[in-house]
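> I would like to see how this sequence folds:
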Amino acid sequence: MNLMIKGIILGCIIVLPGMSGGTVFLIFGIYENMLKDLAKLNIKPYLPLLAGSIIGIFISGMLFALFFESFRDETAVFLMGCLIASIRPVLKPCEKLNLQGILFFLGGLVIGYYMGGEPIGLMVEIEEISWILLMIGGILSSAAMIIPGIPGSSVLIVLGIYDSILYSIKELELFNLIIFGIGSIIGIFLLINILNNIYEKYRSVISYFFAGLILGSSRALLPYSFKPYILLIFAVGFILVWIWSGKQNAPADELQKKDEN
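So this is what the prediction gives:
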């Protein structure tokens, strides 16, 4: 499979909350070499991957924006299922639950609840959004995305700009997309090594904190009205990411063992 096709698959996947780009890189077998090359600013071999990713993000982003516009509650609960199930891979590397883990989880839960804001609305118009927030969203989501098990799109939900990014893709709001893209580049090249080192050093508490953020921010995806079939759609999203996160463990474990050796 060439890098362009892998990039398209990657782009389509990472739009979903709960889907980790770093895990996709592991499954594709390019994670370790890619990190080394990015550290050396050797990006030429990955330009087809980047191009494919952009195509995939636009395809998937436009589809979800259209679904949000026509089927708001159904799309929201599907994404909520994906988001909540992503707690599984986030907590996978954690040690046995202790008081410190509980406190960090509760702290993340409270912060995520308030940062998530009110439930995401119908995508009929886009509110004015700060370019600084877009930049921060790009930086944090792209840097987090490369860490296996951490879903970059979930960061956007925590920041309350996930729907704004989808709408910008759908309506081709170039200014927003360019600012977000610049932030993404900064995140990949400047923060990835820093975040990766911090994550490796404080993996357990960060994972509990991030799990709390995810659960708390999921209120942004609550349906406006409850219908019986909503639970089924939620279950589909949840099971999709739950199964995916289970399959991703094998390559992640192999990499961890390789690093230990």
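> can we go C-alpha only for contacts and neighbour counts from here?
Fine.
> Gly61 is in contact with Ser168, isn't it?
No - using Cα atoms under 8 Å, Gly61 makes no contact with Ser168, being 9.2 Å away.
> out of these two, which sits in the more crowded spot?
Set side by side, Gly61 and Ser168 show more neighbours around Gly61, with 24 against 20, by other Cα atoms under 10 Å.
> which strand or helix spans the more buried one?
helix 47-70 (DSSP states H and E).
> check which residues of that helix are buried.
Buried residues in helix 47-70, counted by 16 or more other Cα atoms under 10 Å: 48-69.
> check which helices and strands it is in contact with.
For helix 47-70, the packing partners by 3 or more Cα pairs under 8 Å, 6 or more residues apart in numbering; DSSP states H and E come out as helix 3-14, helix 72-85, helix 162-170.
> return the distance of it from the chain's centre.
Centroid separation between helix 47-70 and its chain, computed with Cα atoms, centre = their mean, to the nearest Å, is 14 Å.
> now the angle from that helix to helix 3-14?
If you take axes from the mean of the first three to the mean of the last three Cα atoms, to 10 degrees, helix 47-70 sits at 30 degrees to helix 3-14.
> most packed of the helices and strands packed on helix 47-70?
helix 72-85 (a mean of 25; mean count of other Cα atoms under 10 Å).
> next SSE after it?
Assigned by DSSP H and E, the successor of helix 72-85 is helix 87-91.
> only the buried residues of whichever helix or strand comes after that next one, if you could.
Sequence-wise, the next helix or strand beyond helix 87-91 is helix 99-116, with elements assigned using DSSP H and E. Within helix 99-116, the residues scored as buried using 16+ other Cα under 10 Å are 101, 104-116.
> what is the nearest of these to Leu79?
Distances from Leu79 to the buried residues of helix 99-116, taken as Cα to Cα, are shortest for Gly116 (14.0 Å).
> I'd say the closest one and Gly160 touch.
Yes - Gly116 is within contact range of Gly160, at 5.3 Å (criterion: Cα under 8 Å).
> how about the helices and strands packed on helix 47-70, which one is nearest Tyr208?
Proximity of the helices and strands packed on helix 47-70 to Tyr208 was assessed by Cα to Cα; the nearest stretch is helix 72-85, lying at 13.4 Å.
> near Glu200, how many other residues are there?
Number of residues near Glu200 (other Cα under 10 Å) recorded here: 12.
> I'd like to know which elements the strand or helix carrying it is packed against.
Here Glu200, judged by DSSP H and E, is contained in helix 192-201. Secondary-structure packing of helix 192-201 (3+ Cα pairs under 8 Å, 6+ apart): helix 131-146.
> please generate a structure for the following sequence too, so the two can be compared:
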Amino acid sequence: MHILKLILIGIVLGIANLIPGVSGGTMAAVFGIYDSLIELIGLNVKKIIAMRKFWIPLAIGIASGILIFSKLINRFLELYPLAALWFFMGIIIGSLPFIASQTYKKMQLLGCATGTNVQKDGQTCKPCAFIRYGSAGAVFFAALALMLAMKYANRSQFMHEAQTVLSAALSIKLFICTALAAAAMIIPGISGSFLMVIFGTYNTVIKAVADLNIAILIPVALGAAAGLLGGAAVIRILLKRFPAHTYAAILGLVAGSLAVLYPGLPAHNELILSIVLFVAGSAASYISSRT
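Reported below is the predicted structural model:
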């Protein structure tokens, strides 16, 4: 059952990374695997082998989500673009209680030199509690403000025609842009595919995946690996040294991503489909975060 759950989560992560504006890092935080995923991404072979029961089914799900659903997602986005975004909004809303509780738990581990906000005499250290919650709150609102600012970025003006023939210049561009997008992808709230839209490489990559254009996919894969390793290393340091503040930032990014995703109210037939998918997404993420 655990293996099946990881495969299904992987499928959602794979699909999420195909849709501009939807963050794979957000989905990882939603389903409670963010810390494990960041811990895994690296060059520690022993750790990779030890965590094989976690990452193998997850990788199968991600690969399936990307390879099997790339054409379907393209078609669904053409027919029901708003409904797709409402589905992911539902997933995010259903996860917020879990992420908030994780943030609170990590906050409780910080405080005075004793490791809590309680002094040796048993009295509450109010200055420590104030600094702790105040600084975490500032981080939360800063992350939230960042996502609200991204709301005003117009995705449509960055769309470019897909390129299908690989050249030296295109190889370099794909490697660099994919590395930056992959590093951003593991940050909750930041959409790697959205950055690829901005860089003008999204259509090229999504068409290469759908058509299995290996020549195009090689620099994409190399760039993705470089970006994931570098980005995960930075986040691992933050989670180790500033766990509560990192999770406060994650909570702000995830909550703020709702503003980025919000497409407005669908009309006519798509409204019903959007409501159904929104409810289904909310229920699925809430139940998943509790199991």
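> joint contacts of Gly61 and Ser168 of structure 1?
Here Gly61 of structure 1 and Ser168 have no joint contacts, going by Cα atoms under 8 Å, 6 or more residues apart in numbering.
> if we can go back for a sec, dump the helices and strands packed on helix 47-70 of structure 1 to a markdown table, plus distance to Ile178 of structure 1.
Listed next are the helices and strands packed on helix 47-70 of structure 1 as a markdown table, based on distance: least, Cα to Cα, whole Å:
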| stretch | distance to Ile178 of structure 1 |
| --- | --- |
| helix 3-14 | 17 |
| helix 72-85 | 25 |
| helix 162-170 | 10 |
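> out of the ones you listed, flag the one nearest Gly237 of structure 1.
helix 72-85 (4.6 Å).
> ok, now how distant is Ser130 of structure 1 from Lys247 of structure 1?
38 Å (Cα to Cα, to the nearest Å).
> in the stretch 151-261 of structure 1, which spans are helices?
Using DSSP state H, counting those that start in this stretch, the helices of the stretch 151-261 of structure 1 run over 152-159, 162-170, 174-186, 192-201, 203-217, 228-247, 249-260.
> take the ones you listed and lay them out in a markdown table including distance to Lys6 of structure 1.
Below are those laid out as a markdown table (distance: least, Cα to Cα, whole Å):
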| stretch | distance to Lys6 of structure 1 |
| --- | --- |
| helix 152-159 | 18 |
| helix 162-170 | 21 |
| helix 174-186 | 19 |
| helix 192-201 | 21 |
| helix 203-217 | 27 |
| helix 228-247 | 17 |
| helix 249-260 | 17 |
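> nearest to Ile43 of structure 1 among those helices would be which one?
helix 174-186 (11.4 Å).
> run the chain-centre distance for that closest one.
On the basis of Cα atoms, centre = their mean, helix 174-186 of structure 1 sits 16 Å off its chain's mean C-alpha point.
> how much space between the equivalent of Leu82 of structure 2 over in structure 1 and Tyr229 of structure 1?
Leu82 of structure 2 maps onto Val77 of structure 1 when the alignment is built from TM-score structural alignment. Going from Val77 of structure 1 to Tyr229 of structure 1 by Cα to Cα gives 11 Å.
> please apply the same query to Asn33 of structure 1.
44 Å.
> next one: Ile198 of structure 1
42 Å.
> what does Gly52 of structure 1 give?
Taking Cα to Cα, one finds Gly52 of structure 1 at 35 Å from Tyr229 of structure 1.
> how many residues are close by the nearest residue to Gly137 of structure 2 once chain neighbours are set aside?
Nearest residue to Gly137 of structure 2, sequence neighbours excluded (Cα to Cα, 6 or more residues apart in numbering): Ala248, at 7.2 Å. Neighbours of Ala248 of structure 2 under the rule other Cα under 10 Å: 30.
> quick one: map Ala248 of structure 2 onto structure 1.
Using TM-score structural alignment, the equivalent of Ala248 of structure 2 in structure 1 is Ser204.
> its match: what's it in contact with?
Ser204 of structure 1 is in contact with 91, 93-95, 101, counting by Cα under 8 Å, 6+ apart.
> could you give me the PyMOL syntax to select whichever of those are buried?
Buried subset of these, written as a PyMOL selection, criterion 16+ other Cα under 10 Å:
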select buried, resi 91+94+101
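> check the contacts of Ser204 of structure 1 and tell me the two furthest apart.
Longest span within the contacts of Ser204 of structure 1, Cα to Cα: Pro93 and Gly101, 12.5 Å.
> residues in contact with Ser23 of structure 2?
Residues near Ser23 of structure 2 by Cα under 8 Å, 6+ apart: 16-17, 185-193.
> which residues touch the helix holding Gly61 of structure 1?
Counting by Cα under 8 Å, 6+ apart, 3-15, 75-76, 122-124, 163, 166-167, 169-170 sit against helix 47-70 of structure 1.
> so Ala83 of structure 2 sits against Val279, correct?
No - Ala83 of structure 2 is beyond contact range of Val279, at 11.4 Å (criterion: Cα under 8 Å).
> contact partners for the residue nearest to Gly264 of structure 2 when sequence neighbours are not counted?
Of all residues not flanking Gly264 of structure 2 in the chain, Leu82 sits nearest, at 7.8 Å (Cα to Cα, 6+ apart). Neighbouring residues of Leu82 of structure 2 by Cα under 8 Å, 6+ apart: 263-266, 270, 274.
> out of those, which one sits closest to Arg241 of structure 2?
For these, the nearest to Arg241 of structure 2 is Pro263 (36.9 Å; Cα to Cα).
> next one: that closest one from Phe87 of structure 2, what distance?
Counting by Cα to Cα - Pro263 of structure 2 and Phe87 of structure 2 are separated by 11 Å.
> thinking again about what came up before, could the buried residues of helix 99-116 of structure 1 be laid out in CSV, adding distance to Met135 of structure 1?
Conversion of the buried residues of helix 99-116 of structure 1 to CSV gives the following (distance: Cα to Cα, whole Å):
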residue, distance to Met135 of structure 1
Gly101, 30
Phe104, 26
Phe105, 26
Leu106, 27
Gly107, 25
Gly108, 22
Leu109, 24
Val110, 24
Ile111, 20
Gly112, 19
Tyr113, 22
Tyr114, 21
Met115, 17
Gly116, 18
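> tell me which of those residues is nearest to Phe210 of structure 1?
Distance to Phe210 of structure 1 across the buried residues of helix 99-116 of structure 1 (Cα to Cα) is lowest for Gly108, with 6.2 Å.
> which residue in structure 2 aligns with that closest one?
Per TM-score structural alignment, the equivalent position to Gly108 of structure 1 in structure 2 is Met147.
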